[in-house]
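> give me coordinates for this.
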Amino acid sequence: MSRAVQFESFGGALVVREVPEPQAGPGQIRVRVTAAGLNPMDWFMTSDAATAARFGLSLPCGFGTDYAGVVDQVGDGVTGFATGERVFGGAMSRAVADHVLIDVDGTIAKGGDAHRTPEGIDDRTAAVLTIGGCTAAAALAVVRPGPGDTVLIGGAGGGVGVFAVQLARRAGARVIGTGSASSADALRVLGAEPVTYGDGLADRVRALAPGGITAAMDLHGTDTAHTARALGVPDARITTIAAVVPGITPANGASAAPGAIEEIASLIAAGELRVPIAASFPVEEVGAGLELQAGRHVHGKVVIEL
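Just a heads-up that it's a prediction; the model follows:
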């Protein structure tokens, strides 16, 4: 038997259940999961039955998308992976489990995906890369930050923000990041100049950047996008990930360029990007991990260990 975290009802409690141990079929690998990273999409997709149906989910339903572990079974026809290899990737709403089946030609949303974990990255770190890293890469591809840019990033301390801030800085841009007062030090460590969100944001940004801002990424809602518009940023250089604003191009991790997540993993392995882990929980305490992550005030990533 194998353990899997599942919902009894959408929006209800998570439970750890014993389930039959899955077996890799043709074109699949089985991964023994050692760690799973949590993202806002995990609880949003499963918040109620209607939302779950939009994402093609039905009960019994698992939980979590980001995972890391070791290949322990290879199905017929698979040549790109071998047992014993460390891998990470995404498997939508089924990652928090002892074993996850991955279609080697699949996608995060359909069949899952897998990438080799570089030497120098532990499984806890690898387990938080896929959704946050791909989404950040997609957001940067929309706004194209570079030298001479001043970029406003809303939700800069969140799971996507920790990647977006550092990638924008690597591209040569100055970064102003919104967050709570308690996140200021964490944002400075990432390379952002902190500014508190909320009423009066535009005035605070003007004070920090009298010459104006040139691009914006709203990684939380729409407030940063509307503030950027008010400060004269053209729609073509604004993006959102968690909401749709007419005229502004949204970013989605599924549209990240091929190889984007491998490049991010290589930078982390080389010590050129850092991934703050805010907290980790054993699988038996997955509910506490979900509660912390869903509060949207955690500075960094939340990991479930199996």
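
> going by C-alpha atoms from here, please, whenever you check contacts or count neighbours.
Noted.

> which helix runs longest in this structure?
helix 130-143 (DSSP state H).

> check which helices and strands it is in contact with.
Judged by 3 or more Cα pairs under 8 Å, 6 or more residues apart in numbering; DSSP states H and E, helix 130-143 is in contact with strand 86-90, helix 161-170, strand 215-218, strand 238-240, helix 260-269.

> can you tell me which of these is most buried?
strand 215-218 (a mean of 30; mean count of other Cα atoms under 10 Å).

> and the helices and strands packed on helix 130-143: which comes nearest residue 224?
strand 215-218 (5.3 Å; Cα to Cα).

> list the buried residues of the next helix or strand after that closest one.
Downstream of strand 215-218, the first helix or strand assigned by DSSP states H and E is helix 223-230. For helix 223-230, the neighbour count (16 or more other Cα atoms under 10 Å) marks 223, 224, 225, 226, 227, 228, 229 as buried.

> surely the third one is in contact with residue 218?
Translated: residue 225. Yes - applying Cα atoms under 8 Å, one finds residue 225 in contact with residue 218, separated by 5.6 Å.

> who touches both of these two?
Counting by Cα atoms under 8 Å, 6 or more residues apart in numbering, the residues touching both residue 225 and residue 218 are 238, 239, 240.

> now the first one: how far from residue 207?
The reference is to residue 238. Distance from residue 238 to residue 207, counting by Cα to Cα, to the nearest Å: 20 Å.

> what's the answer for the second one, then?
Separation of residue 239 from residue 207 (Cα to Cα) stands at 23 Å.

> again, but for residue 269
37 Å.

> neighbours of the nearest residue to residue 229 once chain neighbours are set aside, how many?
Spatial nearest neighbour of residue 229, excluding adjacent residues (Cα to Cα, 6 or more residues apart in numbering): residue 235 at 7.1 Å. As a burial measure, residue 235 scores 19 neighbours (other Cα atoms under 10 Å).

> want to put them side by side, so please do this one too:
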Amino acid sequence: MQQSSVNRAVQLDSFGGPEVLTVREVPVPQAGPGQIRVRVAAAGLNPMDWFMTSDAETGKRFGLSLPCGFGTDYAGVVDQVGAGVTGFAAGDRVFGGAMSRAIADHVVIDAGGTIAVGGDAHRTPEGVDDRTAATLTIAGCTAAAALAVVQAGPGDTLLIGGAGGGVGVFTTQLARLAGARVIGTGSATSADALRALGAEPVVYGDGLADRVRALAPDGITAAIDLFGTDTVQVARDLGVPDKRITTIAGLVDGITSANGANAAPGAIEEIAGLVAAGRLRVPIAATFPVDQIRAAVELQSGRHVHGKVVIDLL
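Sure thing, here's the model as predicted:
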């Protein structure tokens, strides 16, 4: 495979907002023993990307030091294989996560690594394009982990706070595939998007508990808060036991929080398979070329996007 001598990478020299992000040309990394190098075609944005790099204290908690890269979800093609790697070959289409370094023309991944340590890679199924594959890892694993906490299934009425966001589009559809009824919170303008995912929309904000009661007079049985903690309080007010409530972005005493790193083995491959089979749809709200990274992050961090934001690198 022809190898490029150019390697653009999004980097930052100081922690902060989108204004600190810069696209630079840096040396092309080389795959060492046990590693593969991926020519990245697309990278998906997640709230964790800009949260981790927002300030020095948060960056330190995630093990980041300056200068550092940006972005975690990626998809592309293996273009170099290091010694000792047997599970991948040049030309393989792959997707995965490489914490805070994925938005670059080339990324080196440990063949047996994790998202946080060395990065991880999974084969992209036939029929799944790179833009879609680049949205799967963080949001898919987080959704799977959240659903594992509350164990939603047939007979459940599940309230999802932030159902139309990047994680919400996965959580809602996976819950519906598991047989649960889903009531999803969002803005008034998100109603059609939520219905398209299989959720019954309800507007968030003051009076949410009363609106949920009107939709589900027999009550709700589980809740997932994908935005903060407001949905947790409403679920408690409606009698949902703490063991059937989870959060991903807020900590509440007595509530088990969900972390994508704790998703069951094989969860992301199962999700990718559902996408390939046409059973799970990933709405992509916007795509941007890499040189417009600041505008892309500004849009995504506004938290009003219905679906995923993707950076194109080809």
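
> does residue 139 of the first structure really touch residue 242, like I thought?
No - applying Cα under 8 Å, one finds residue 139 of the first structure not in contact with residue 242, separated by 11.3 Å.

> coming back round to it: export the helices and strands packed on helix 130-143 of the first structure to JSON lines and tack on distance to residue 196 of the first structure?
Output for those, formatted as JSON lines (distance: least, Cα to Cα, whole Å):
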{"stretch": "strand 86-90", "distance to residue 196 of the first structure": "32"}
{"stretch": "helix 161-170", "distance to residue 196 of the first structure": "15"}
{"stretch": "strand 215-218", "distance to residue 196 of the first structure": "14"}
{"stretch": "strand 238-240", "distance to residue 196 of the first structure": "19"}
{"stretch": "helix 260-269", "distance to residue 196 of the first structure": "28"}
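
> quick one: closest of these to residue 4 of the first structure.
strand 86-90 (15.6 Å).

> against the second structure, where does the very next helix or strand once past the closest one fall?
Next along the chain after strand 86-90 of the first structure, taking DSSP H and E as the criterion, comes strand 99-103. Alignment of strand 99-103 of the first structure against the second structure: residues 106-110, by TM-score structural alignment.

> go on, stretch 236-245 of the first structure?
Under the criterion TM-score structural alignment, stretch 236-245 of the first structure matches residues 243-252.

> in that stretch, what's buried?
244, 245, 246, 247, 248, 250.

> can you pull the contacts of the nearest residue to the last one once chain neighbours are set aside?
It stands for residue 250 of the second structure. Once flanking residues are discounted, residue 250 of the second structure sits nearest to residue 228: 4.9 Å by Cα to Cα, 6+ apart. By Cα under 8 Å, 6+ apart, the residues touching residue 228 of the second structure are 247, 248, 249, 250.

> nearest residue to the middle of the second structure?
Nearest to the mean C-alpha position of the second structure, counting by Cα atoms, centre = their mean, stands residue 139 at 2.4 Å.

> and the aligned partner of residue 211 of the second structure in the first structure, how far from residue 42 of the first structure?
Using TM-score structural alignment, the equivalent of residue 211 of the second structure in the first structure is residue 204. Remark: distance between residue 204 of the first structure and residue 42 of the first structure (Cα to Cα) = 33 Å.

> more neighbours, the two?
Taking neighbours as other Cα under 10 Å, residue 204 of the first structure and residue 42 compare with residue 42 leading, 21 against 14.

> contacts only, for that one.
The contact partners of residue 42 of the first structure, taken as Cα under 8 Å, 6+ apart, are 63, 64, 65, 93.

> mind doing that once more with 10 Å?
Going by Cα atoms under 10 Å, 6 or more residues apart in numbering, residue 42 of the first structure touches 62, 63, 64, 65, 66, 92, 93, 94, 290, 293, 294.

> next, count neighbours for the aligned residue in the first structure for residue 120 of the second structure.
Counting by TM-score structural alignment, residue 120 of the second structure lines up with residue 113 in the first structure. If you count neighbours by other Cα under 10 Å, residue 113 of the first structure ends up with 24.

> quick one: the helices in the stretch 1-150 of the first structure, in order.
For the stretch 1-150 of the first structure, the helices defined by DSSP state H, counting those that start in this stretch occupy 40-45, 49-54, 123-126, 130-143.

> so which of these is nearest residue 9 of the first structure?
Closest to residue 9 of the first structure of these, according to Cα to Cα: helix 49-54, at 8.1 Å.

> in the closest one, what counts as buried?
Buried residues in helix 49-54 of the first structure, counted by 16+ other Cα under 10 Å: residue 52.

> corresponding residues in the second structure for that helix?
Using TM-score structural alignment, helix 49-54 of the first structure lines up with residues 56-61 of the second structure.

> what's the mean deviation for that stretch versus the first structure?
Its aligned residues in the first structure lie a mean 0.8 Å from stretch 56-61 of the second structure after superposition (mean Cα distance after the TM-score superposition for the first structure).

> got the contact list for that stretch?
With Cα under 10 Å, 6+ apart as the criterion, stretch 56-61 of the second structure contacts 14, 15, 16, 50, 51, 52, 53, 63, 64, 65, 66, 68.

> pretty sure the match of residue 211 of the second structure is touching residue 196, no?
Yes - with contact defined as Cα atoms under 10 Å, residue 204 of the first structure reaches residue 196; the gap is 8.1 Å.

> which among the contacts of stretch 56-61 of the second structure count as buried?
Looks like the contacts of stretch 56-61 of the second structure have 14, 15, 16, 50, 52, 53, 64, 68 buried, using 16+ other Cα under 10 Å.

> these in strands, which ones?
The strands, defined by DSSP state E, take in residue 68 from these.

> the buried ones among the contacts of stretch 56-61 of the second structure into a markdown table, with extra columns for distance to residue 128 of the second structure?
Shown next, in a markdown table, are those (distance: Cα to Cα, whole Å):
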| residue | distance to residue 128 of the second structure |
| --- | --- |
| 14 | 36 |
| 15 | 34 |
| 16 | 34 |
| 50 | 26 |
| 52 | 29 |
| 53 | 30 |
| 64 | 32 |
| 68 | 30 |
